[in-house]
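> whatever this is, show me its structure:
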Amino acid sequence: MAELTLYIANKNYSSWSFRPWIAFTARGVPFREVLVPFDFPNGNPRIKEISPSGKVPLLRHGDLSVWESLAIVEYAAELFPEAGLWPEDPAARAVARSVSAEMVAGFGALRNACPMNMRRRKGAIPLQEGVAADVARIEEIWHERLARSGGPFLFGDFSAADAMFAPVVNRFEIYDLVRHETTLAYMAAMKAHPAWKTWEEAALAEPWIVPEDEA
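This next block holds a predicted model:
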């Protein structure tokens, strides 16, 4: 089988890159990482040479290119069913895909107001309209799934659904957005995962700085 190559951007900022990377790493999907630093005001002018969408992440498998985080994870799940990227139970798997798609498609207020930034010091900011509603809905998803699964992750074991919400864990923490003990316990479990720690360590060591309003 041809090698999987995952093109990502800065680990400090790139929430979309984080999702497939942590999914693959946590579940043992073999891949080669290529980091394309976005250290220019408008990203990296060479990215179009790599990705037809002009964005990352991008997965290359032989002559095939797959883009968008959730599509990349789905493709890997088909190649490596033994990795268990999705829950084994069909009903749980359907819900995991539903909440993952909701994460990918929604929560624009939270994304715009609170970009992922692994190096940012914890501290609240004035919240734009819609952020509180986004936070409440995400907490509702987390609490319901954790109550059903028993944790420590949304569907018991770490899955692609947790990967889709991984950048939110960073956002909730660094912008000081949440207080509920269930939310905080889930965030602690995510941050304790070896895959998270590996990404975070690399992010903190990166030399590139992008102004927060452009991250």
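> rest of the way, CA atoms for contacts and neighbours
Noted.
> so where do the helices sit in the protein?
15-27, 47-50, 69-79, 90-105, 108-113, 131-149, 160-174, 181-192, 194-205 (DSSP state H).
> with distance to residue 122 and mean neighbour count added, can I get those helices in a markdown table?
Formatted as a markdown table, the helices of the chain follow (distance: least, C-alpha to C-alpha, whole Å; neighbours: other C-alpha atoms under 10 Å):
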| stretch | distance to residue 122 | mean neighbour count |
| --- | --- | --- |
| helix 15-27 | 18 | 24 |
| helix 47-50 | 31 | 14 |
| helix 69-79 | 27 | 18 |
| helix 90-105 | 23 | 15 |
| helix 108-113 | 15 | 16 |
| helix 131-149 | 17 | 16 |
| helix 160-174 | 4 | 23 |
| helix 181-192 | 14 | 15 |
| helix 194-205 | 14 | 15 |
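> please tabulate those in TSV and include distance to residue 62 as additional columns.
As requested, the helices of the chain are exported to TSV (distance: least, C-alpha to C-alpha, whole Å):
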stretch	distance to residue 62
helix 15-27	18
helix 47-50	14
helix 69-79	13
helix 90-105	26
helix 108-113	33
helix 131-149	37
helix 160-174	23
helix 181-192	32
helix 194-205	26
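> following up with a second sequence; could you model it the same way so I can compare the two?
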Amino acid sequence: MAPATLTINSRNYGSWSLRGWLLCRMAGLDFVEEVLPAGDPATRAELLLLSPSFLVPRLEHAGVTVWDALAIAEYLQERFPHAGLLPEEPVARAHCRSISCEVHGGFVNLRSALPMNMTARHSGFPVFSGAKADIVRITAIWRDCLGKSGGPFLFGRRPTMADAMFAPICSRFVTYDIAVDATCAAYRDAVLALPDVAEWAELAAAEPQELLELEAEF
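Model prediction:
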């Protein structure tokens, strides 16, 4: 069978592309990447939140096309139930789904104030009240999960769907020099040290830095 195809956009700025890519890696899916060119007008409109429809990341697998990182996560969970995208214990599974959905639908102020940029570093970056509230909520989620699971990941010894969803936020915290407590810092560093995340970051560093006017995540 031919490998699946995952369509992504920018590695440096594409937080949802990173999530979809990590989920495919975590599921053990054999896939090839299709990277949309940043210079394409339709792609650029999507990257800058000017498009009414967001179709990246997009996975094509076994005759099925599925887009949106959370939909991809659920599809992969159905196709590869033993890959560990969700915890085994039912209560933990429900919790993992809930916080993954919270990332998917929430933290709008953080997305706007701290757009993903994996290669940038802004020491002492000013964070205003709306984004601060999101940071407080995010770190509360992390501490709660880590306190229950023992870490190093949110639901134990191996990363799950939720860790893939939070990975771009871990990157943002480094980019914008966000101070967190020791527990959250250890979690942030564990996620960023994952071989797949490190590989993505290395490829992001080699990507042309073209979207200077970027003001929100995509």
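> if we can go back for a sec, out of the helices of structure 1, which is closest to residue 36 of structure 1?
The closest of those to residue 36 of structure 1 is helix 47-50. By C-alpha to C-alpha, the value is 7.7 Å.
> elements contacting that closest one?
Other helices and strands packing on helix 47-50 of structure 1, by 3 or more C-alpha pairs under 8 Å, 6 or more residues apart in numbering; DSSP states H and E, are absent; none qualifies.
> surely residue 176 of structure 1 touches residue 122?
Yes - checked against C-alpha atoms under 8 Å, the pair residue 176 of structure 1 and residue 122 is within contact range at 6.4 Å.
> among the helices of structure 1, which is nearest residue 4 of structure 1?
Using C-alpha to C-alpha, the helices of structure 1 put helix 69-79 closest to residue 4 of structure 1, at 8.9 Å.
> how big's the offset between that closest one and structure 2?
By mean C-alpha distance after the TM-score superposition for structure 1, the fitted helix 69-79 of structure 1 averages 0.7 Å away from its aligned residues in structure 2.
> list the contacts of the nearest residue to residue 21 of structure 2 once chain neighbours are set aside.
Nearest non-adjacent residue to residue 21 of structure 2, counting by C-alpha to C-alpha, 6 or more residues apart in numbering: residue 6, 7.4 Å away. Residues near residue 6 of structure 2 by C-alpha atoms under 8 Å, 6 or more residues apart in numbering: 21, 31-34, 57-60.
> of those residues, just say which sits nearest to residue 214 of structure 2.
residue 57 (18.4 Å).
> on that earlier part again, show me what the residue nearest to residue 21 of structure 2 aligns to in structure 1.
Under the alignment (TM-score structural alignment), residue 6 of structure 2 pairs with residue 6 in structure 1.
> who's in contact with the nearest residue to residue 40 of structure 1 once chain neighbours are set aside?
With sequence-adjacent residues excluded and distances taken as C-alpha to C-alpha, 6+ apart, residue 40 of structure 1 is closest to residue 210, at 7.5 Å. Residues near residue 210 of structure 1 by C-alpha under 8 Å, 6+ apart: 38-41.
> and these, which two are furthest apart?
38 and 41 (8.2 Å).
> okay, the two: which has more neighbours?
residue 38 (21 against 11; other C-alpha atoms under 10 Å).
> ignoring the adjacent residues along the chain, who's closest to the more buried one?
residue 44 (5.0 Å).
> give me the number of residues near that neighbour?
Neighbour tally, residue 44 of structure 1, other C-alpha under 10 Å: 15.
> what sits against it?
36-38 are the contacts of residue 44 of structure 1 under C-alpha under 8 Å, 6+ apart.
> so which of the contacts of residue 210 of structure 1 hold up in structure 2?
Mapping the contacts of residue 210 of structure 1 onto structure 2 (both residues aligned by TM-score structural alignment, their matches' C-alpha atoms under 8 Å) leaves no pair still in contact.
> out of those, the closest to residue 163 of structure 1 would be?
residue 38 (21.8 Å).
> quick one: the closest one and residue 211 of structure 1, what's the gap?
11 Å (C-alpha to C-alpha, to the nearest Å).
> before we move on, back to that, look up how far residue 81 of structure 2 lies from the residue nearest to residue 21 of structure 2.
Taken as C-alpha to C-alpha, the span from residue 6 of structure 2 to residue 81 of structure 2 is 20 Å.
> please apply the same query to residue 55 of structure 2.
25 Å.
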